[in-house]
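In: here are the coordinates; sequence isn't available:
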């Protein structure tokens, strides 16, 4: 495909593709890229502009990355208490399976650390280890596990940003993936 390129007075690069009604403009001084094109059935031109912002390397390195699954302080305390009652080196396996009121339900169980599989995601959260298989992680990424010792509605609860629908008990959900 042949195209013509030339610079404009604002030191940007403009590319035009003949017979395609497409032009591309790159402006290094403004950190922007612009595309101008027309659809074959429409007589009007549509434009699209993309602008990039550079971040200093020091600022990017100091940013913290949120864990794939997080625990509230109450959940962390309760899980550490449950784990200390056993004499093994345990981690918490979190997953999902088909079933439940809304289509998918959460699974949670302690597991010996030596039994983790090579494809598991291992998440260390404040010294506590959580493992999750790759398929389940797609549905629970960004989830927060909470715990309450209330008599009514107590126990573990899942705050899952991927859930599009949850049931009344809070142990199952639906997701559009």
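Out: In hand now; what should we look at? Computed from a predicted model, the values in this text were never measured in an experiment.
In: When you work out contacts or count neighbours from here on, use the C-alpha atoms and nothing else.
Out: Will do.
In: helices or strands next to the strand or helix carrying residue 146 in the packing?
Out: Element membership for residue 146, per DSSP states H and E: strand 143-148. Here strand 143-148 touches strand 69-71, helix 73-84, strand 155-159, going by 3 or more C-alpha pairs under 8 Å, 6 or more residues apart in numbering; DSSP states H and E.
In: residue contacts, the most centrally placed residue in the chain?
Out: Nearest to the mean C-alpha position of the chain, counting by C-alpha atoms, centre = their mean, stands residue 141 at 5.8 Å. Applying C-alpha atoms under 8 Å, 6 or more residues apart in numbering to residue 141 gives the contacts 68, 69, 160, 161, 162.
In: adding another structure so you can compare the two:
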């Protein structure tokens, strides 16, 4: 399960409203890269592009799509959104991460 703060859900909904298609889902993926080995990638996918291994969770009325590898690496995570003088950004709190880089968007797993 993935948890969204209310601010994160509001920002995802705002971004979703800018998509050209109406029936899109929020997809969160973990990809190799970043300064700590893995980074988070957020996109919107059409519901018709779901694959057999995808899992769909709902948090604060946002449908979140995860593939099996991503689910294993971020199970139990919380996603928050905040704005400061430098702009806005998502923050990931991942209990599976053994190390997180300074930017907060890249992590490693033992």
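Out: Received, thanks. All values reported here derive from a predicted model rather than from experimental measurement.
In: want to throw the helices and strands packed on strand 143-148 of the first structure into JSON lines with distance to residue 110 of the first structure?
Out: Shown next, in JSON lines, are these (distance: least, C-alpha to C-alpha, whole Å):
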{"stretch": "strand 69-71", "distance to residue 110 of the first structure": "15"}
{"stretch": "helix 73-84", "distance to residue 110 of the first structure": "8"}
{"stretch": "strand 155-159", "distance to residue 110 of the first structure": "14"}
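In: can you give me the helices in the second structure?
Out: Using DSSP state H, the helices found in the second structure span residues 6-17, 68-74.
In: can you put these in TSV and add mean neighbour count and distance to residue 103 of the second structure?
Out: What follows is the helices of the second structure, written out as TSV (neighbours: other C-alpha atoms under 10 Å; distance: least, C-alpha to C-alpha, whole Å):
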stretch	mean neighbour count	distance to residue 103 of the second structure
helix 6-17	16	17
helix 68-74	16	17
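In: ok, now how distant is residue 85 of the second structure from residue 69 of the second structure?
Out: 35 Å (C-alpha to C-alpha, to the nearest Å).
In: quick one: contacts for the equivalent of residue 31 of the second structure over in the first structure?
Out: Structural alignment (TM-score structural alignment) places residue 31 of the second structure against residue 97 in the first structure. Residue 97 of the first structure makes contacts with 104, 105, 106, 107, 136, as judged by C-alpha under 8 Å, 6+ apart.
In: how about the residue nearest to the centre of the first structure, what's its match in the second structure?
Out: With TM-score structural alignment as the criterion, residue 141 of the first structure matches residue 75.
In: Could you check how far its match is from residue 93 of the second structure?
Out: 10 Å.
In: just residue 27 of the second structure next, same as before
Out: For residue 27 of the second structure, the distance to residue 93 of the second structure - C-alpha to C-alpha - is 17 Å.
In: Compare these two and say which is more crowded by neighbours.
Out: residue 27 (19 against 16; other C-alpha atoms under 10 Å).
In: quick check: angle from the strand holding residue 146 of the first structure to strand 155-159?
Out: 150 degrees (axes from the mean of the first three to the mean of the last three C-alpha atoms, to 10 degrees).
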